[in-house]
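A structural model of the following input is requested.
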Amino acid sequence: MSWVAKAMESEAQRESFKILVVDDLLENLRLLASLLMAEGYEVKRAPDGSMALSNVPRFQPDLILLDIMMPDMDGYEVCQRLKANPQTQDIPIIFLSALDLTFDKVKAFEVGAADYINKPFHPAEVLARVKNQLKMRQQSLQLQAQQALIQTQQQQLEEATQARQIAEEKCRQMIAVATA
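Okay, the predicted model is just below:
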């Protein structure tokens, strides 16, 4: 495949990625949404944790950018709820926070974060980390699909082996009857 075809395929894949941005500051929502949409991502915004949780099943994001400090439900709780649900547990979550203490970062990873970006953030860093997480997500999904294919093929091979063994046994019985 030529480098042009690879670049076009990469661009097409990126455009299909969906990202949920969760932040209680509207300026951050606007900035992040514009930054990501300019890169071709489909973006949904949520101003709080409750709305984020209600949007995830409908939107089915490939990645979530999640603020930690929000009223009512903080990002840690949102992350814990998503990670506790088998349907959403594999969605990578990048925390965005002004909290810069090691304790806060460690807690973010303990509740299931895939990455952590300090506020104020730099657009280039956000894009690099988003691209990295989406690439890992895509590779993980490809690996899961390949594992499912291998399991299916393994099952088919086992069934074919059993069928061959049954056929061989019938042939032996027929030969034994014919020679008796």
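
drop to CA atoms for contacts and neighbour counts, all remaining ones
Fine.

Where do the strands of the protein begin and end?
18-22, 42-46, 63-67, 93-97, 115-118 (DSSP state E).

Kindly state which of these is positioned closest to residue 146.
strand 63-67 (21.6 Å; Cα to Cα).

what packs against that closest one?
strand 18-22, strand 93-97, helix 123-179 (3 or more Cα pairs under 8 Å, 6 or more residues apart in numbering; DSSP states H and E).

Which among these is found nearest to residue 49?
Between residue 49 and these, the shortest gap by Cα to Cα is with strand 18-22, which sits at 7.1 Å.

Now do the closest one and helix 123-179, the angle between them.
Here the directions of strand 18-22 and helix 123-179 differ by 130 degrees (axes from the mean of the first three to the mean of the last three Cα atoms, to 10 degrees).

Packing partners of strand 18-22?
Going by 3+ Cα pairs under 8 Å, 6+ apart, strand 18-22 lies up against helix 26-38, strand 42-46, helix 49-59, strand 63-67.

I'd like these laid out as TSV, including distance to residue 92 and mean neighbour count.
Compiled in TSV, those are given as follows (distance: least, Cα to Cα, whole Å; neighbours: other Cα atoms under 10 Å):
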stretch	distance to residue 92	mean neighbour count
helix 26-38	16	16
strand 42-46	15	19
helix 49-59	12	16
strand 63-67	5	26
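
Could you also give me the structure for this next sequence, so I can compare it with the first?
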Amino acid sequence: MTKILVVDDDPSNAEVMQMVLESEGFQVERICHSVQFESSIMSFCPDLVLMDILLDADDGRDICNELKADQSTRHIPVMLITAMLESQVGAIACDADAIMFKPFEYTVLVNKVKNVLRSAIKIRN
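Just a heads-up that it's a prediction; the model follows:
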């Protein structure tokens, strides 16, 4: 089963994304505090990270870049979600595999998640 780590400091957003993704057959773990990120990556070993950019104490773009800079985790695709304007997102360079802007339809989210996962599998093979 494909595992997705949802990182969003808004518990209701994280819970809804978890429910939507689980209804599609994904195994989902959600965290609402960026300080939990590293331990969740190590214990849950996700196939994809779905993360908000504006988090409680950190910026998702920075966390993404740290993940991609680490040899042991760079293979994990990262999809960022944000309510920021598209022009604001580029203020910090980021190695995310995809970015999705809020508000969005949950069917679009699921399709984009599946596309990112398919692309990551093609790259690894």
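
possible to save the helices and strands packed on strand 18-22 of structure 1 as JSON lines with distance to residue 162 of structure 1?
Below are these laid out as JSON lines (distance: least, Cα to Cα, whole Å):
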{"stretch": "helix 26-38", "distance to residue 162 of structure 1": "53"}
{"stretch": "strand 42-46", "distance to residue 162 of structure 1": "48"}
{"stretch": "helix 49-59", "distance to residue 162 of structure 1": "42"}
{"stretch": "strand 63-67", "distance to residue 162 of structure 1": "44"}
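
Of the ones you listed, which is nearest residue 88 of structure 1?
Here helix 49-59 is closest among those (Cα to Cα), at 7.9 Å.

what packs against that closest one?
strand 18-22, strand 42-46, helix 75-84.

one more time with 10 Å, if that's ok
Where contact means 3 or more Cα pairs under 10 Å, 6 or more residues apart in numbering; DSSP states H and E, helix 49-59 of structure 1 is packed against strand 18-22, strand 42-46, strand 63-67, helix 75-84.

By how much does that helix deviate from structure 2 on average?
Compared with structure 2 after the fit, helix 49-59 of structure 1 shows a mean deviation of 1.3 Å (mean Cα distance after the TM-score superposition for structure 1).

Return the residues in contact with the most centrally placed residue in structure 2.
Nearest to the mean C-alpha position of structure 2, by Cα atoms, centre = their mean, lies residue 50 at 1.5 Å. Contact analysis of residue 50 of structure 2 by Cα atoms under 10 Å, 6 or more residues apart in numbering lists 4-8, 14, 17, 30, 60, 77-81, 98-100, 113.

And for residue 36 of structure 1?
So residue 36 of structure 1 contacts 18, 19, 21, 30, 42, 43, 123, 126, 127, 130 (Cα under 10 Å, 6+ apart).
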